[in-house]
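Visitor: Sequence and computational prediction follow.
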Amino acid sequence: MLDKIYCVDDDAITLMLCKKVIERASFAKEILTATNGEEAILFFKELAQQSDMTYPRLVLLDLNMPIMNGWEFLDHYLEERYHETFPEAKFIVLSSTIDPQDVEKTKNYPMVVDFLSKPITKEMIEGLKQKE
């Protein structure tokens, strides 16, 4: 079981579903959420300034969001070198996009380990648990 999972998505129903599925699968002790990439960047910025940072080891990230989308978030995350500050944080893009170029583009981000299609399911979580 992970200590923390961070879900970043602008859709309230998707966030609620993520929380419910993760809770029911007993995959994390705490599920944190953000509604866009800008909130998520601020979250990691604040974490990086803490001396006793306990950070999420898994981030579920949507691509299509207002204010700052998933791609912009990933670019900023790399620019700020948070992948070095939080080396064990792994990202899974959780998106409704069906564009194969999006799947290919995720390979440019070393912290992204998978690309899954929405909606998240118990079976997906069980698969992730097997990889932990």
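Guide: Everything's here; your move.

Visitor: hey, let's count contacts and neighbours off CA atoms from now on
Guide: Noted.

Visitor: show me where this structure has helices.
Guide: For the chain, helices defined by DSSP state H occupy the ranges 12-24, 37-48, 70-79, 82-85, 100-105, 122-131.

Visitor: Show the secondary-structure elements that the first one is packed against.
Guide: Here helix 12-24 is seen to pack against strand 2-8, strand 28-34, helix 122-131 when contacts are counted using 3 or more CA pairs under 8 Å, 6 or more residues apart in numbering; DSSP states H and E.

Visitor: Tell me the buried residues in stretch 95-111?
Guide: S95, V103, T106, M111 (16 or more other CA atoms under 10 Å).

Visitor: Am I right that the second one is in contact with L116?
Guide: No. The pair formed by V103 and L116 falls short of the contact definition of CA atoms under 8 Å, at 9.1 Å.

Visitor: so can I have TSV of the buried residues of stretch 95-111 showing distance to F73?
Guide: Output for those, formatted as TSV (distance: CA to CA, whole Å):
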residue	distance to F73
S95	14
V103	16
T106	12
M111	12
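
Visitor: Put this next to the first one:
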Amino acid sequence: MLDQILCIDDDPITLMLCKKVIVKASFSNEIITSQNGEEALNYFNTLKSTNIESKLKKHPQLIFLDLNMPVMGGWEFLDHFNSEAFSEFKNTKVIVLSSTIDPEDLEKSKTYPMVIDFLSKPITLTMLEYLKNKI
């Protein structure tokens, strides 16, 4: 079981479903959410400014990331998160969770070292079982 997961999606119903499935699967102790990439980056910036002791204990080990969101989408988030500014979170893994299964998006996701998979919405118990074995 993971300590903390971050779900980034602009759809409140998707976020609610994500939380319910993760809880049901006992996949994570804590689930936090952001409605877009900018909100998520702000969360990581807040973690960077807290003391080292608590930072090592509490940060998302896994991110479920939607691609198409207002303000800042998934690709922009990945570009920022992949930069030196967020290098202390380089062990955080990302699962792209999208409603589109565009082969170009799949190929693009492979260029980001933190992206470990590209899955189709919605999140399911079967998907989480698969990820438990992969992580």
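Guide: Received the coordinates, thanks. In this text the structure is predicted, and so the values were computed from the model without any measurement.

Visitor: Any idea which of the helices of structure 1 gets closest to K4 of structure 1?
Guide: helix 12-24 (10.7 Å; CA to CA).

Visitor: Figure out how far the closest one is from the centre of its chain.
Guide: 13 Å (CA atoms, centre = their mean, to the nearest Å).

Visitor: State the span of structure 2 onto which it is aligned.
Guide: Mapped onto structure 2 using TM-score structural alignment, helix 12-24 of structure 1 covers residues 12-24.

Visitor: distance from the matching stretch to structure 1 after superposition?
Guide: Compared with structure 1 after fitting, stretch 12-24 of structure 2 has a mean deviation of 0.3 Å; criterion: mean CA distance after the TM-score superposition for structure 1.

Visitor: got a list of contacts for that stretch?
Guide: Outside stretch 12-24 of structure 2, the residues within contact range by CA atoms under 8 Å, 6 or more residues apart in numbering are C7, I8, D9, S28, N29, I31, T33, P122, I123, T124, L125, L128.

Visitor: Count the residues that sit near the fourth one.
Guide: A count of neighbours around S28 of structure 2, defined by other CA atoms under 10 Å, yields 18.

Visitor: separation between the alignment partner in structure 2 of L74 of structure 1 and V96 of structure 2?
Guide: Matched by TM-score structural alignment, L74 of structure 1 corresponds to L78 in structure 2. Here the distance between L78 of structure 2 and V96 of structure 2 works out to 10 Å (CA to CA, to the nearest Å).

Visitor: out of these two, which sits in the more crowded spot?
Guide: Between L78 of structure 2 and V96, V96 has the larger neighbour count (other CA under 10 Å), namely 24 against 20.

Visitor: sorry, back to before: between the helices of structure 1, which gets nearest to L58 of structure 1?
Guide: Of the helices of structure 1, nearest to L58 of structure 1 by CA to CA is helix 122-131, at 10.0 Å.
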